[in-house]
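*Asks:* mind looking at a prediction? Sequence and model below.
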Amino acid sequence: MRHPIRVLVPAFAALAAAGTLTGCLGTTPTPDDVPQGSKSPSATASPSAAKAAAGSLGAPGSACALPVSFGLAADWKPAAVKITDDEAFAIIGKQGPATLVCEVDAKPAGNIGYLRVWTAGKGPARTALEGFVKAEESTSKVSYKETKAGALPAVEVTYTVYNKLMEESKEERAFAVAAPKGTVIVHLGGLDTEEHREMIPAYDLARSTLKAEQ
């Protein structure tokens, strides 16, 4: 069920106003962020919606140069994120061992959320992913499984996070791979569980088309 969009998080508003974070590090949406023609509460996303990639991300020359590349769903807009050295603001782009380097905005495709890419240096994918989730506040129902991302071994996690602003829990998920150029975590959140579930086809597209960059 859709919920009214509530207030913007003050800290993130201050960051945006100060221009301390470059790129388009996402904030809690405001009413102006709601895409025009957004789905009605009864609408659901078909798994076939993101079968064919409308673009790619990760290779040199793309919006974000990453240790991996993967396919993008139609109308999802990527942008690189650069975290400054200012300690007060750098914490926004750090989670456990991971640093945010890229985010893909779903609003142009009709959803409120982001597919975010984090890097964690070289090391086991599961170790990085567990550290990433443990650094998130108010998590529950955490479940890990071994899987594949393209042809690469991967670890995937599903969990819920209690959102104090919205006063409800919402589903989130992520997968991690240890690529030759470093470990990568691809995370899908969303405004709420409904938005999250509608965006899963784009997440699955990224996972199924992922390959290591050499």
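*Replies:* Sure thing, it's come through. Predicted model only: the values in this text are computed from it and were never measured. Numbering: from 1, shown residues only.

*Asks:* use CA for all of it now, contacts and neighbours both
*Replies:* OK.

*Asks:* and the gap between residue 199 and residue 110?
*Replies:* 10 Å (CA to CA, to the nearest Å).

*Asks:* neighbour-wise, which of those two wins?
*Replies:* residue 199 (29 against 19; other CA atoms under 10 Å).

*Asks:* nearest residue to residue 55 in space, please, no chain neighbours.
*Replies:* Once flanking residues are discounted, residue 55 sits nearest to residue 72: 5.0 Å by CA to CA, 6 or more residues apart in numbering.

*Asks:* take the one below as the second:
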Amino acid sequence: MRRPIRTSAPVGAALAAGLLLAGCADVEPLPETAQGPRPTAAPATDAPASARTVGGPGTACALPVSFGVAEKWTPKAVEDPENPEFAALTRQGPATVRCEVDAEPAGHVGFLRVWTAGKGPARTVLEGFVKAARNTSDVAYREGGSGAGPVTEVTYAVRDELTEESKEERAFAVTTPKGTVIVHLGGLDTAEHRAMIPAYELARTTLKAL
């Protein structure tokens, strides 16, 4: 099993710096993730106004969907994500990362990352994505809708091996004619994650299939 992306740094910067070490592609197999209660949600916050969109023609990332990007958040395509040499950084389970939207210009530490996978039920693809993560707990799924069709959303916690602390993460998946798309929100820690939820909700509520 390959180590997934668990960093607050951009994927592109990691690739450019040559951070793929010889032993990081082989890790111990993970136990099956147990379903648990949904992590505590952040206080309700109005979604920010969309300054622009990403995913459509002429935008920073070519994707099967488009969605609104929060003000000052900066999207950038991940270069050469299919390169097998960087699979430990660019792949997680069935999905390959295509685009990352950096929150740093807006004053946060984290990214919205967009992943794509082959055709299949959104729930199945999202479950494979989460199971490929490391040290997950409190995994909870729910079904919803979007402008691109039905979506499956997941919230879960990830335990950091260095700090021995857990942080919240979430993602949603939608099936399109061009394959399944996953939009994931991490963050440096739970506080940063919760502060960025409005941008995540903006992406989900403005999602459109292309």
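*Replies:* Yep, that arrived. These figures come from a predicted structure and were not determined experimentally.

*Asks:* ok, back up a step: map the residue nearest to residue 55 of the first structure across to the second structure for me.
*Replies:* Matched to the second structure by TM-score structural alignment, residue 72 of the first structure sits across from residue 69.

*Asks:* likewise residue 184 of the first structure?
*Replies:* Using TM-score structural alignment, residue 184 of the first structure lines up with residue 181 in the second structure.

*Asks:* helix or strand for that match, which one?
*Replies:* Assigned by DSSP states H and E, residue 181 of the second structure belongs to strand 179-185.

*Asks:* and that strand, which residues are buried?
*Replies:* 180, 181, 182, 183, 184, 185 (16 or more other CA atoms under 10 Å).

*Asks:* contacts for it?
*Replies:* 64-65, 95, 110-122, 125-126, 169-175, 193, 197, 200 (CA atoms under 8 Å, 6 or more residues apart in numbering).

*Asks:* center of the second structure - which residue?
*Replies:* Closest to where the C-alpha atoms of the second structure average out (CA atoms, centre = their mean) is residue 184, at 2.0 Å.

*Asks:* one step back: the residue nearest to residue 55 of the first structure and residue 206 of the first structure, how far apart?
*Replies:* The gap separating residue 72 of the first structure from residue 206 of the first structure is 6 Å, by CA to CA.

*Asks:* residue 130 of the first structure too?
*Replies:* Using CA to CA, we find residue 130 of the first structure at a distance of 20 Å from residue 206 of the first structure.

*Asks:* how about residue 74 of the first structure?
*Replies:* Going from residue 74 of the first structure to residue 206 of the first structure by CA to CA gives 12 Å.

*Asks:* neighbour count: these two, which is higher?
*Replies:* Using other CA under 10 Å as the criterion, residue 74 of the first structure and residue 206 rank with residue 206 on top: 24 against 17.

*Asks:* show me what the more buried one lines up with in the second structure.
*Replies:* Under the alignment by TM-score structural alignment, residue 206 of the first structure pairs with residue 203 in the second structure.

*Asks:* tilt between the helix or strand containing its match and strand 179-185?
*Replies:* Applying DSSP H and E as the criterion places residue 203 of the second structure in helix 190-205. Relative orientation of helix 190-205 of the second structure versus strand 179-185 (axes from the mean of the first three to the mean of the last three CA atoms, to 10 degrees): 150 degrees.

*Asks:* list the buried residues for helix 190-205 of the second structure?
*Replies:* Quick answer for helix 190-205 of the second structure (16+ other CA under 10 Å): 190, 192-204.

*Asks:* mind giving me CSV with these and columns for distance to residue 145 of the second structure?
*Replies:* Shown next, in CSV, are the buried residues of helix 190-205 of the second structure (distance: CA to CA, whole Å):
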residue, distance to residue 145 of the second structure
190, 25
192, 26
193, 22
194, 22
195, 23
196, 21
197, 17
198, 17
199, 17
200, 15
201, 12
202, 13
203, 13
204, 9
